[in-house]
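S.K.: kindly return the folded structure for what I paste below:
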Amino acid sequence: MPSRLSRISYTESVVELNRQIHSVSKQATSLYQQAASYFAGVDKYKTLVSELETRLEQKQRQLLTVSAIDKARLIESISVIQQRLDNIKSEFESKRLLRLDSAISVCSKILEMTESHNFEGTQLKSAKFLGTILLLSPGRGKKLSELHQRFKPAYKAVLSIRLLDKLIKDGNLRHSYTLKHYDVNTRYEKQSSFSSPYSQSVVLPIMLTALFQDIGFQHPDVIAIMKGDGSLDEFRPLQPEERNLMLKLGYKYAIDYLQNGLGLQEYTGNSKLEKERFTVLEKSRVKFQLELLKDALSSKIGIGDIIKIPQVYTSVVLSTKRNFIKKDLPKAAKIISQLALNSSVNLKAAEAFISIVGHFPQGYGVTLIPKNLQGVELNNYEYGIVTRLNPSNPDEPICKIVTRNLTYITSGATTSIKKDCNLHFNVARNKLSKVDAARLRNIMQTLSYSFKADDVDNLIPSLWEPYEYFSDVKNQSLWKK
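M.R.: Next up is the predicted model:
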């Protein structure tokens, strides 16, 4: 039976997946809405449980002193209270398991969309997923911050697993829990499920932690800081004291959600021995999740960098700042390098991550100087889109060329763009500085989907915006070999 992904376009499936993670639907079924519901009701639940347990204790003590006639009524009252308490706990537990099952299901879908049966196929599928997300961002607009906020969790989760794979592949991970479960021969088997010990004990908790790293921001206490009474822009620059409190509370509630809002999976078999083993493994998984989240904050042992580095990178690529500037995206990887120089993240982890993503994010629109068949550079520029991970040089992104002779094409080559031909860099821009302005203006008008008069102030563009180009379904096959 074909998967659901085969019945709808890949782009639509990416949109739907992100909607399942973070949306504002009336049904409140997204992972982040489920978390918001948990935070909104957990204190009331704890208070009610505490009150009922106190009443039970009081009535059970009364049994020692009442008459036989009153004892019967008292026992009946205790039974009613106990039944109500059991029902409340059972309902709460059912909702917890539903939240956990929903989260695991989303993680499974992410793996299905980003992993193949081998390393090379996985890199290509991951590049496609990450690139599609950035290509779904118009780069501007009143709701851009909200859109980026919804895209962040899945984007971080994929980058975290790719960083994990890279560190293990290069022998640069020394975390005993992770290596204990790793099996190179089964790493990419059944990539859409969590049946192997490694995927269940390592891949799943890393993905869950990346997905819910910022889930504490759904708590009413944090929302009050960000939105006030609802009149404040949650994406505004915060005052230092506001930001510090927001981060402190967000971290506290994220820990609570991973530990209690999601917690342990439920054993469904009949073997007591297997149940005990399953529970031990689940407790280890949750412990690992909390270790990841805590170390991402403190960087004491380095394992937290697996989610910290993607988080920092994603905060730039999918920035929620109202003054988002797309041409700043190549700075994201350089920020990671700076963090490593300051010992804020592990140097090996930073180098591994940059070797994966390069300096130009997947889906980024590159403007380049083309060459003729003799290898001579031409006095114009063409468009490309970054479509591959693991460039041999971080400054030389692997791109799908989407124009030729100033005409959009779908059969362009996938090639590495040298630094001296990439108009992001001055060395390339200077080559076109002597070209007649009228010719440059004509090139811009010919290639632009939405040419504006003020665009002529930047006749040698350092990048282009491929959002409208990618919105056309026929242009969404960028990753075909």
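S.K.: C-alpha from now on. contacts and neighbour counts both.
M.R.: Will do.
S.K.: which parts of the stretch 351-481 of the chain are strands?
M.R.: 365-368, 382-386, 398-401, 403-404, 407-408, 414-416 (DSSP state E, counting those that start in this stretch).
S.K.: state the next helix or strand along the chain beyond the longest helix belonging to the chain.
M.R.: Using DSSP state H, we find that the single longest helix of the chain is helix 68-114. For helix 68-114, the succeeding helix or strand toward the C-terminus, using DSSP states H and E, is helix 119-135.
S.K.: please provide the structure for the following sequence as well, for comparison with the first:
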Amino acid sequence: MRNQASINTADSVFIRELKRVLNSLTTPASALSLVSIAADFFRATHSTVTPPAAMAELAFVAEKILLLTEGQTEAETLNRSARLLGTLQLTVPDSPRRWREVQFGYKTLYRATLSLRLLQHMLQQQLLNDPWIQQHYAQRDAKDPDCPYRLNVQLPMVMAVLLLDVGMLHPKALTVLAGSNGNLNPHRPLQADERQQLLQLSAKARQHFFSQALAVIRFRSNDKQQQQQDMAQQQQRLDFTERLLAATEDPASAVGSLLKVPQVYSSIVLPGRQRFAYEALPKATLVLKDAVKRGELNAQFVGHLLKITGVFPQGFGVVFIPAQNDLSVAEKYELAVVNQLYPAKAEEPLCRIVSRNLQYRRGGHNSCISVAHNLYFRPARDRLAIMPQQRLQDILASLSADFEPGQLRRFIPRCWHPEQFFSQSEHQNLWNNAPQRQN
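M.R.: Sure thing, here's the model as predicted:
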């Protein structure tokens, strides 16, 4: 196991790289951020955005995202993806004034990560019968950054996710969303006619951006045949990206569901809606299943996404009763953070334990939290209900610096908010190697 100093350094490097990618997506002050490129394109009567420049930046950011999510083994890939999803959940801003940052940065990265994992999962289960994808999946090599699967499937898919909401930056779409003077809350629930208008404007603007602002990049070579071959391959990747985007409008489409299902999931578990409620995040599974019933999402893809994520999103704060307590000892609870994908049971999250004896700790172990011990569920809450109120208040106060008794019913929290805990660098090592124990 690495020593604590090396772990802190590695995680700091990850956080810095994540911030750089977010800035590449959303910083208005940077002319090369995707938000700036798209906004300038839509504002200009005669666009000054050149297709090679836009294409180069899009591919550059997509490659950076792959570096964050993909490892050389499946275990490393799942760990990187869980870390990225969890870090996004733990650091996402919730201010309405930062909605562009959330929409085009945090949510985009979240969607891209889940789309990649859903793609890999469906291929492993032999449930995706797309000739283009299968052809290149057969040639995959996780250790080769230039393998056909990475270049021709994963990279175009991430590019498609980056472009999914680009049409929302069109002035007309922004007017519907935020008002002509930016005086409306973009997080407000839209009326049915507003939502329909926004979707139509956004889709039309996205297609216009795709067709006019993107193009293959000429390969510099004295070998004309090699140059033509490279440009043909680029065009094929661009065509696949376009096919993915078009397919998101069809709930029955397999390739479209690779983008659409993660898009809906991310809209629930990250801030960006006025009705966002942290305690309700585990109910994202119910929202997805309702969308299936309405014919809006593909049932098979929703089911398999939930096998990857489980009920509790990455980075979610779980409160649990330690299993070692017996009835002869006063009950207490401890804190954990969801830090792994693919729980054996959807309702039993894989977590890092971050407190012991009511004190925050570093270097805790991993644990699968059972329903019987997870305070999100009634059986565990009923076990603590018999405890004196003062004892419950003392426990809660010792674990929360900003504790206010009136905020929590009967002093038994269903979950906790780990953002402040995670903001301290010594608490960010939630994904390093640690022993696994059952709870």
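S.K.: what's the TM between chain one and chain two?
M.R.: Superposed pair, TM-score by TM-score structural alignment, normalised by the length of structure 2: 0.90. Supporting alignment: 423 aligned residues with a CA RMSD of 2.2 Å.
S.K.: distance between the longest helix of structure 1 and the chain's centre?
M.R.: With CA atoms, centre = their mean, to the nearest Å as the basis, helix 68-114 of structure 1 stands 30 Å off its chain's centre.
S.K.: tell me the angle of that helix relative to helix 119-135?
M.R.: Orientation of helix 68-114 of structure 1 against helix 119-135 (axes from the mean of the first three to the mean of the last three CA atoms, to 10 degrees) gives an angle of 100 degrees.
S.K.: from the contact counts, what lies against helix 68-114 of structure 1?
M.R.: Here helix 68-114 of structure 1 touches helix 10-21, helix 31-62, helix 119-135, helix 144-169, helix 204-211, going by 3 or more CA pairs under 8 Å, 6 or more residues apart in numbering; DSSP states H and E.
S.K.: in the longest one, what's buried?
M.R.: What it means is helix 31-62 of structure 1. 31-39, 49, 52, 56, 59 (16 or more other CA atoms under 10 Å).
S.K.: and the third one, by the same measure?
M.R.: Taking 16+ other CA under 10 Å as the neighbour-count basis, helix 119-135 of structure 1 is seen to contain the buried residues 122-135.
S.K.: my guess is Ser266 of structure 2 meets Leu109, correct?
M.R.: No - contact criterion CA atoms under 8 Å: Ser266 of structure 2 and Leu109 do not qualify, at 9.6 Å.
S.K.: what's the first-to-last distance across stretch 425-439 of structure 1?
M.R.: 21 Å (CA to CA, to the nearest Å).
S.K.: pull up the aligned stretch in structure 2 for that stretch.
M.R.: Mapping stretch 425-439 of structure 1 onto structure 2 (TM-score structural alignment) gives residues 377-391.
S.K.: could you pull up the residues touching the residue lying closest to Arg437 of structure 2 once chain neighbours are set aside?
M.R.: Closest residue to Arg437 of structure 2 in three dimensions, ignoring its sequence neighbours and counting by CA to CA, 6 or more residues apart in numbering: Ser367, at 4.8 Å. By CA atoms under 8 Å, 6 or more residues apart in numbering, Ser367 of structure 2 lies in contact with 350-353, 436-439.
S.K.: shared with structure 1, which of those residues?
M.R.: Here is what carries over to structure 1 from the contacts of Ser367 of structure 2, by both residues aligned by TM-score structural alignment, their matches' CA atoms under 8 Å: 350-353.
S.K.: just give me the closest of these to Pro271 of structure 2.
M.R.: Cys351 (22.0 Å; CA to CA).
S.K.: so what does that closest one match up with in structure 1?
M.R.: In structure 1, the residue matched to Cys351 of structure 2 (TM-score structural alignment) is Cys399.
S.K.: show me what contacts the nearest residue to that match once chain neighbours are set aside?
M.R.: Leaving aside its sequence neighbours, Cys399 of structure 1 sits nearest to Val386 (CA to CA, 6+ apart; 4.2 Å). When contacts are counted by CA under 8 Å, 6+ apart, Val386 of structure 1 is found next to 131, 360-366, 397-400.
S.K.: let's see it at 6 Å
M.R.: 362-364, 398-399 (CA atoms under 6 Å, 6 or more residues apart in numbering).
S.K.: tell me the contacts of Val292 of structure 2?
M.R.: Ala299.
S.K.: report the contact partners of the counterpart of Gln33 of structure 1 in structure 2.
M.R.: The equivalent of Gln33 of structure 1 in structure 2 is Ser36 (alignment by TM-score structural alignment). Contact partners of Ser36 of structure 2, counting by CA under 6 Å, 6+ apart, are Pro28.
S.K.: state the distance from Ser36 of structure 2 to His121 of structure 2.
M.R.: For Ser36 of structure 2, the distance to His121 of structure 2 - CA to CA - is 34 Å.
S.K.: can you check Leu174 of structure 2 too?
M.R.: Going from Leu174 of structure 2 to His121 of structure 2 by CA to CA gives 36 Å.
S.K.: likewise for Ala39 of structure 2?
M.R.: Plainly put, Ala39 of structure 2 is 35 Å away from His121 of structure 2 if you go by CA to CA.
S.K.: many thanks, we can stop here.
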